[in-house]
Structures are given as structure tokens and as C-alpha cells.
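J.: Sequence and predicted structure are below.
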Amino acid sequence: MSERLFTRLTKENGIAILTIDNPPLNVLSERVGLEIRDCVTEVEHDDEVVVLILTGAGRAFIAGADIKEFPTKMARGEAKKMALEHFHTYNRLDFLPKPTIAALNGVTLGGGLELAMACDIRIAGEGVKLGLPEIKLGLFPGAGGTQRLPRLVGEGRAKELMFMGDPITATEAWQIGLVNKVVPDDEVLERAQEMAKVLATRTLTALSRIKKAVDKGLEMDLTGGVLYEAELLDEVFQTEDIVEGCNAFFEKREPIFKHR
């Protein structure tokens, strides 16, 4: 696409950092969504990148969708188009064959939480508020929120959060399994980078298959999931990196993976 106005993508040592920068609160406009999708596509096709971190500039991760765009979505079919555009963006992130970490540095509401839930891991600052407040506008989360949230926290808690629309604290989010870690606000990106540095030493041949096994396995019964897992395991045993991993173990050294 043309020049990115509201996102920045940096890459170093196998780690890409995507920063949403649409001040003051990084609202998720259609343009921002398209730029995020473009960045994710670039990361997917960059063989040097192993892990992607998403974060926000300033005092918000993403404070929700751009409500100023809503009046143009009142005609039948327009809201569906908008929702599916954002959902397509989230799916590109969800199905990215590389680990993703959401570094939640501030307000994470509505579409921002939907985006964060499409990531594999969420690290939140202790002062972060998270929620899906759409009900207070007479709406509901329509870009995957009603589907991803119950898969993360269970049906009852998900319905309560969406019915009430009130934000919860980072600690509450951790207690129900919505975020993986809660850290000091000024250490969010640093902690995400620490985790990413470890992941960048792993091989994508295994990381990508772990992601596929978990994500697709959740859509199957246990037997089907185990059989699918076995197919992926057979695939990974045909890679160069399994040979390197075993050789490194026998030679008592750290492996040097080539992601093939």
C-alpha cells in the first residue's frame, strides 16, 4: 500500500515491532486496520523475522474503533463490511505462522482488545484497563470479540464482560486468563522484547507447528487433535533444524537454527 501514516514497523535480530501511532489514543480506523494488515503481511514474508510484537505509541494500545466512522455504516450491509474488514486483519495476525506478542502499554478497549486477542501472548502494564464497551453504544463486539473472548476466558465470564461493558484491571484480566503477564507500566515493551529474544532463538519449523496444532486442535475433538498433532510432528522430523537440534544436544552446545 502507499506510505504508512499511523504505523511503524521495525526489525532487528529476528524480532519485528509494530507500533500503532494514531494519537491521541490510537483509535482503530479503517486506514489503521489496513496498515496493520499490510505490516503483518510484510512480516509473514520476511524470512529473517521470527516473532512479532504489537504495541501502541503514547498512553494507549488501542482505545477502540474510530466512532467518527460509524455514521457512514448505518446503511444495511455497511457495518458487516466494516466488521469483516477488521476481522480479516485480525485473522491475518491470528494465522500468522510466527509467534505474536501484544505489549499492552495503555488503554485496550473494543477493537483494541479484539486485536490483542488475535495475538498468541498478551503482556499488560499494571495500570492497563481492558474491556469491550460496545454495549454502551448499543452495539456489540463484531470483529471476532464474541468468538475469541469465550475461547480465552470461558462462556460465562465472556458474556458478563460484553453484557456489562465495564473495563477490568490488568490483574483481573490475568486472573481470568485474558493476559499472560502483568508487569510495571514502564517495562511492558522491555518484557515483551525479553520474551521475543528467547523465541527468536527457537526454530520456526517447530514454533509455527505448535501454533497450528493448538489453534486447529481447538476446533477438533481430542482424537482428531492428537492425530493432527502427530502429522505435524512427522513433518518437523523431516526438517534440517531437528538434525541441528539433536546434534547440538549431543555436542553440548546451543543450536543454531536456520528455520528449515
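T.: Arrived safely. This structure is a prediction, so every number in the text was calculated from the model and none was measured.
J.: CA atoms for contacts and neighbours, from now on please.
T.: OK.
J.: Name the residues of stretch 225-237 that come out as buried.
T.: Neighbour-count burial for stretch 225-237 flags Gly225, Tyr228, Glu229, Leu232, Val236 (criterion: 16 or more other Cα atoms under 10 Å).
J.: Residues contacting that stretch, please?
T.: Thr205, Ala206, Arg209, Ala213, Lys216, Gly217, Leu218, Ile242 (Cα atoms under 8 Å, 6 or more residues apart in numbering).
J.: Whichever of the residues you listed end up buried, select them in ChimeraX.
T.: Buried members of these, defined by 16+ other Cα under 10 Å, are picked up in ChimeraX with:
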select :205,206,209,213,217,242
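J.: Between the contacts of stretch 225-237, which sits nearest Thr171?
T.: Using Cα to Cα, Leu218 comes nearest to Thr171 of these, at 26.1 Å.
J.: what are the ranges of the strands in the stretch 151-260 of the chain?
T.: Along the stretch 151-260 of the chain, the stretches classed as strands by DSSP state E, counting those that start in this stretch are 168-169, 181-183.
J.: Below is structure B, check it against A:
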Amino acid sequence: MSGLRVEEQPDRLVVTLDRPEKRNAIDADLIAALHEVCAELEARPRMLLLTGGTDGIFAGGADIAQLRERGRLDALAAINSAAFARIRALPMPTVAAIDGPALGGGAELAYACDLRICSERAIFGQPEVRLGILAGAGATHRLPALVGETRAKELLFTGRRVDAAEALRIGLVNQVVAAPEELLPAAHALIDEMAKGSALALRLTKLAVDAPTGAHPQLDLVSQAVLFTDEEKQRRMTEFLERRRGR
């Protein structure tokens, strides 16, 4: 895939942004490749680990040369935001592993994932207003959900950059690792923990959490009804009770 390296594992897809000469800038070809990844994970649901690798860059933002040439119809076509929304809506949990800068569209790509782990040299920022545009690929609604409206407005209005320590403190990331070489093992460890659960339970839990507020508790009830009749639930609960009796 153009701009991506993809590694298939039984329960996850590891996708690495691979445009080092452009600081992993997000261009039209990379967006097309992300759509291909989404199509694969929609057809065969697995967890996603999305990373820029451990060479000190996640994604430096959208490709400014391409962005400069886009007009109002391009904006209305939701080129980047549609791909990021598709990532957000993937059936199974997604994890972004961030080493170095995640700026502009690169940060929005990370926000589209369910969970984020970063190295100590990670940096997040939304510089769009300084380029005469807004953060139109998800930051205006995902960032407030992550860090609160007031903090999000400050970051979106000023373009101020956030380092790893602050990102952890304000809830932008779930975990910070000290060294870049610890990043991918930590991300895989997090996915390993999730993989201990029932795949269907994970999928329905994500669906419930991401549903509009008005869908609760009805969606919870329907999802639980589905799970209560699942053979996996019976097996797991039987094994749990047998372990307790064996103590």
C-alpha cells in the first residue's frame, strides 16, 4: 500500500506509516491506503495497531503542498476526515503508538484511534489556524471529548504544542514509555490484554461506548442480550467457576 507497511497477525493488523522522506505527511495516496486497511478490517474484524515506527516521527500533518491546492469542493469531500471517521468506526479496538511529532492531521489520525500510547519524545499540536484553516479532520469534536472543551479550545485556538508528560496528564494519551524501543512492545502488550477478552464482547462494548448518548441504556440491553446467548460467555463463565472451585 502506498505510504504504509502492513503486517498481518492472527488477532491484529499492524500498520506503519511509511513516508519518512515527507515526515509521514498525510497525502491522497496514504488516505487511499488507509481506506484499504479499513476495508480489510471491516470485512475481517481484528484489532489495529497504527504507528509511525520508532524513528522519531508519527506524522507531521497533512501534505501542505497538496492541501494548498485544494478548494472548497475538496473540503466538502471530507478527504481526510472521512478516512479518520472510518478508522474511528472500525469494529474492533484500535491503538495508536506515537513516537515523535503528531501534528495537524497526524494528531487527528491518532485521535481517531480508541487508545494512544506514546514515547517521551512525542509531541501533539493543531497548528491549522496559523495556516489559515481549521482542524477539520476530527480535532474539533474528538479533542474536546478527550481533554475537555476549554482545554481543547485553547489548543485549537493557539496551536500550542503538547509534550508527552502533559498529554498523559490531560488524558490525551493512556500511557507514556521512557524509550522509543519500548513503544511497540507496550502497544502490543495493551492489545494482548484486550485480546484476553471475548472478541464479540469487545466489539459490542466499543459499539456501546461510541453510540450517541440517547442510545443508552437500550443499546446496552440489546448487546447484553446477544452476549448472554453467546457460547463464548458460557465457556468463559464455566471456566471461571471451575477455577474458583479448584482453589
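T.: Thanks, I have the structure now. This is a predicted model, so every value here is computed, not measured.
J.: Can you flag which of the buried residues of stretch 225-237 of structure 1 belong to helices?
T.: Among the buried residues of stretch 225-237 of structure 1, the members falling in helices (DSSP state H) are Gly225, Tyr228, Glu229, Leu232, Val236.
J.: which position in structure 2 aligns with the last one?
T.: When you say that, I think you mean Val236 of structure 1. Val236 of structure 1 maps onto Leu227 in structure 2 when the alignment is built from TM-score structural alignment.
J.: if we can go back for a sec, for the ones in helices among the buried residues of stretch 225-237 of structure 1, give me JSON lines that also has distance to Glu114 of structure 1.
T.: What follows is these, written out as JSON lines (distance: Cα to Cα, whole Å):
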{"residue": "Gly225", "distance to Glu114 of structure 1": "26"}
{"residue": "Tyr228", "distance to Glu114 of structure 1": "28"}
{"residue": "Glu229", "distance to Glu114 of structure 1": "27"}
{"residue": "Leu232", "distance to Glu114 of structure 1": "29"}
{"residue": "Val236", "distance to Glu114 of structure 1": "31"}
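J.: Contacts only, for the closest residue to Ile121 of structure 1 other than its chain neighbours.
T.: Leaving aside its sequence neighbours, Ile121 of structure 1 sits nearest to Ile101 (Cα to Cα, 6 or more residues apart in numbering; 4.7 Å). Contact partners of Ile101 of structure 1, counting by Cα under 8 Å, 6+ apart, are Val51, Leu52, Ile53, Leu54, Cys119, Asp120, Ile121, Arg122, Ile123, Ala192, Ala196.
J.: Pull the most distant pair out of those.
T.: Val51 and Ile123 (14.6 Å).
J.: Who has more neighbours out of those two?
T.: For the pair Val51 of structure 1 and Ile123, the greater number of neighbours falls to Val51 (29 against 23), based on other Cα atoms under 10 Å.
J.: Quick check: the gap between the most centrally placed residue in structure 2 and Gly106 of structure 2.
T.: Centroid check for structure 2 by Cα atoms, centre = their mean gives Cys113 as the closest residue, at 1.2 Å. Separation of Cys113 of structure 2 from Gly106 of structure 2 (Cα to Cα, to the nearest Å): 12 Å.
J.: repeat for Arg243 of structure 2
T.: Applying Cα to Cα to Arg243 of structure 2 and Gly106 of structure 2 gives a distance of 46 Å.
J.: Which one's more surrounded, these two?
T.: More crowded of Arg243 of structure 2 and Gly106, by other Cα under 10 Å: Gly106, with 25 against 10.
J.: Leu156 of structure 2 touches Gln126, doesn't it?
T.: Yes. With contact defined as Cα atoms under 8 Å, Leu156 of structure 2 counts as touching Gln126 (5.9 Å).
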